[in-house]
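Enquirer: Got a predicted structure plus its sequence, pasted below:
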Amino acid sequence: MKPQQQWITVDLNNLGNYSDGINQIYRGEIDGFWIKQVFSPAEMQKVKETLTKTQAELSNLLSTQRYGKLLGAILTENGSDTTKYFRDAALVRQALKKIFPRDYEETIESVFSQLSGGRKVTVAHQKNDYYSSAQVRFTYPNTGGIRLHKGNEFIGLDGFEGLHEIVKLKDCLSYYLVISPPESGGELVLYDDLPEELTVNKEELDLENSLQRRYNPGVGDLIVFHGACIWHAVSEVKGSQIRYSIGGFLGLSHDEQTIYYWA
């Protein structure tokens, strides 16, 4: 198992100790950060209530997934034609301004900036086309959770061409915040002993007996980790409560002067 110090749990006001943290994750020096209380539980309760009230009017941005539902723009939905994606991305960004009592993008950018090594932090964009800043996931009980994956599996898909032009997509980072936890389950599970390239189907893996680390962040906590490189999953949600989470990805520009984030 990897040494535990590669996973850093830190309070928001102590991020100055990791001022180049995002680049350290890229370089493999740190696996990830668990940053406490980026949003307060009271703020996230308001977010949950607003999401519940507005799902009907946001139905054009909702899609059914194996784990439940996703609210957001889907980059690969129409292959290399990203016209609808960028239209939906603009709607998502507008919706987040109404859903969050405190500006979502400004808040997470302020955190990423403290880990940026002085680099500029911004939503990924090409000319006037801005990517979405986040997706909201509703992970339902007894659906198997979010299954084993890592980001490097997907970066060759149609739809990613534009991102490849501006971001070092290989080995990029994932981020998410918990809006509302389930009664049990819904943990982030990192698998430490799986090969970089699998030689068998995922269904044939004995994941229960694999070396794993489990993290269960609290409401309003932010996780930033090496999601493109580390095999990971979200454990099955148990009980009657849906797990609400929000997140996306972030990475360095090719000249390493900017940190872009997107979903």
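Expert: Done, it's in. Note that the structure is a prediction, hence the values are computed from the model and not measured.

Enquirer: hey, let's count contacts and neighbours off CA atoms from now on
Expert: OK.

Enquirer: Surely D221 touches F33?
Expert: No: taking contacts as CA atoms under 8 Å, D221 lies outside contact range of F33: 10.1 Å.

Enquirer: So which elements touch the lengthiest helix in the chain?
Expert: The helix that spans the most residues within the chain, counting by DSSP state H, is helix 83-99. The contact analysis (3 or more CA pairs under 8 Å, 6 or more residues apart in numbering; DSSP states H and E) places helix 83-99 against helix 41-54, strand 129-130.

Enquirer: Alongside the first one, take a look at this:
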Amino acid sequence: MIQSPVVKSLYNFATVNAEEVAQVYPNGIQDICDRQIDGLIIENILNPTEIGKVVSQLNRKGPLEGSPFGDILIYGPALYVSSEDTGKYCQEAVEFRHFCRQLFSGGRDFERRMSEVLSTLSGGRVVELPKAADGSEYTPASIRVLETDQFMGWHFENQFLHCTPGYRELINKIELSDHLAYFVVLSDPEAGGELVLYDIQWHETEWTDRENGGRGCNGTINGRPLAEVMEEYSQMTISPKPGSLVIFDGGRILHRVSAVKGKRRRITIGGFVAFSRQREKVFYWS
């Protein structure tokens, strides 16, 4: 039987090659949700030639016009910054999916590849995008580009699930106890840009602002603001290679991405994964 190494430190992450994952973790999504492991690093989801063609096209510097993400360049919509009316989000999803098909046209289609890989981890469940009330599909992913000294701030995925208006429709369809984060590394920086995981879990925190607390990151732990005390807690870091898919319990585990150092950008494409209410389906979106 193929054995995959498991990193046993603060959290348990298993590393496995894409060709072997169906044999080793055929129910990997459930394994993470049920806390058998905390995450998977699946190497060689995309090959270097495919990655090189994609990265060579992502030359823009600075955020897109009218972007809600500040100085960070993000391609594609994100549900956590949407209003309760997801019409604009779904229209942007159509546009991003077209952009993404063109971007990956020199190799395997990203959306098809992600559906394929998630299916190998689904325990035989159907894998699909969530749909809005009018039948419009959500976006499967968004692309994040971090330049020198840029970073992604701390968060739980669950804060968006419970404390942002854009999720009001989706929460009627997915399992509410948790949802996972996923991303594929397209370009890794010379230094920095690590995924940093903290010894702080969702159930330990308090969120009094159920309307905008997710976007405002105003959670507390034992009544103290998370931002003030999080560095007092143990941490572990992960630096996956280009072409690797990371899927982990980002709903439960506090995490951030450290500042990028050097000239090479950190580029990832990803989003979120959750079971449907009865666990008969797997949904993924951004």
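Expert: It's in. Since the model is a prediction, treat every value here as computed from it, not as a measurement.

Enquirer: Need the residues touching each of D221 and F33 of the first structure.
Expert: With CA atoms under 8 Å, 6 or more residues apart in numbering applied, the contact sets of D221 of the first structure and F33 do not overlap.

Enquirer: want to throw the helices and strands packed on helix 83-99 of the first structure into a markdown table with distance to N23 of the first structure and mean neighbour count?
Expert: Rendered in a markdown table, the data for these read as follows (distance: least, CA to CA, whole Å; neighbours: other CA atoms under 10 Å):
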| stretch | distance to N23 of the first structure | mean neighbour count |
| --- | --- | --- |
| helix 41-54 | 29 | 16 |
| strand 129-130 | 23 | 16 |
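
Enquirer: Out of those, the one nearest R137 of the first structure is which?
Expert: Distance to R137 of the first structure, taken as CA to CA, is lowest for helix 41-54 among those, at 11.1 Å.

Enquirer: hmm, who's touching the closest one?
Expert: Residues from elsewhere that reach helix 41-54 of the first structure (CA under 8 Å, 6+ apart): I99, F100, P101, R102, I179, S180, V219, G220, Y244.

Enquirer: Over to stretch 147-158 of the second structure?
Expert: Residues from elsewhere that reach stretch 147-158 of the second structure, judged by CA under 8 Å, 6+ apart: 72, 178-181, 193, 202, 217, 250-266.

Enquirer: Pull out the buried members of these.
Expert: Those of the contacts of stretch 147-158 of the second structure that meet the buried threshold are 72, 178-181, 193, 202, 217, 250-261, 265-266, by 16 or more other CA atoms under 10 Å.

Enquirer: which one of the helices and strands packed on helix 83-99 of the first structure lies closest to K2 of the first structure?
Expert: With distances scored as CA to CA, the stretch of these nearest to K2 of the first structure is helix 41-54 (31.5 Å).

Enquirer: For the closest one, what is the distance to the chain centroid?
Expert: Relative to its chain's centre, helix 41-54 of the first structure lies at 19 Å (CA atoms, centre = their mean, to the nearest Å).

Enquirer: can you pull the buried residues of the helix or strand just after it?
Expert: Helices and strands here follow DSSP states H and E; after helix 41-54 of the first structure, the next one along the chain is strand 62-65. With burial defined by 16+ other CA under 10 Å, the residues of strand 62-65 of the first structure counted as buried are L62.

Enquirer: matching residues in the second structure for the top strand by length along the first structure?
Expert: Taking DSSP state E as the assignment, the strand of the first structure that covers the most residues is strand 243-252. Mapped onto the second structure using TM-score structural alignment, strand 243-252 of the first structure spans residues 266-275.

Enquirer: Following superposition onto the first structure, what is the mean distance for the matching stretch?
Expert: Using mean CA distance after the TM-score superposition for the first structure, stretch 266-275 of the second structure ends up 0.6 Å from its aligned counterpart in the first structure, as a mean over the superposed pairs.

Enquirer: What are the boundaries of the strands in the stretch 151-286 of the second structure?
Expert: Secondary structure of the stretch 151-286 of the second structure by DSSP state E, counting those that start in this stretch: the strands cover 152-155, 180-187, 191-192, 195-201, 205-206, 220-221, 224-225, 235-238, 245-248, 253-257, 260-261, 266-275, 281-285.

Enquirer: E84 of the second structure: which of those strands is closest?
Expert: Each of those was checked against E84 of the second structure via CA to CA, and the shortest separation belongs to strand 281-285, namely 16.2 Å.

Enquirer: Next, the mean deviation of that closest one compared to the first structure.
Expert: On superposition with the first structure, the mean distance recorded for strand 281-285 of the second structure (mean CA distance after the TM-score superposition for the first structure) is 0.4 Å.

Enquirer: Chain neighbours aside, what residue packs nearest to E190 of the second structure?
Expert: If you skip the residues right next to it in sequence, E190 of the second structure has G262 as its closest partner in space, 5.4 Å away by CA to CA, 6 or more residues apart in numbering.

Enquirer: got the contact list for the one you found?
Expert: The contact partners of G262 of the second structure, taken as CA under 8 Å, 6+ apart, are T148, P189, E190, A191.
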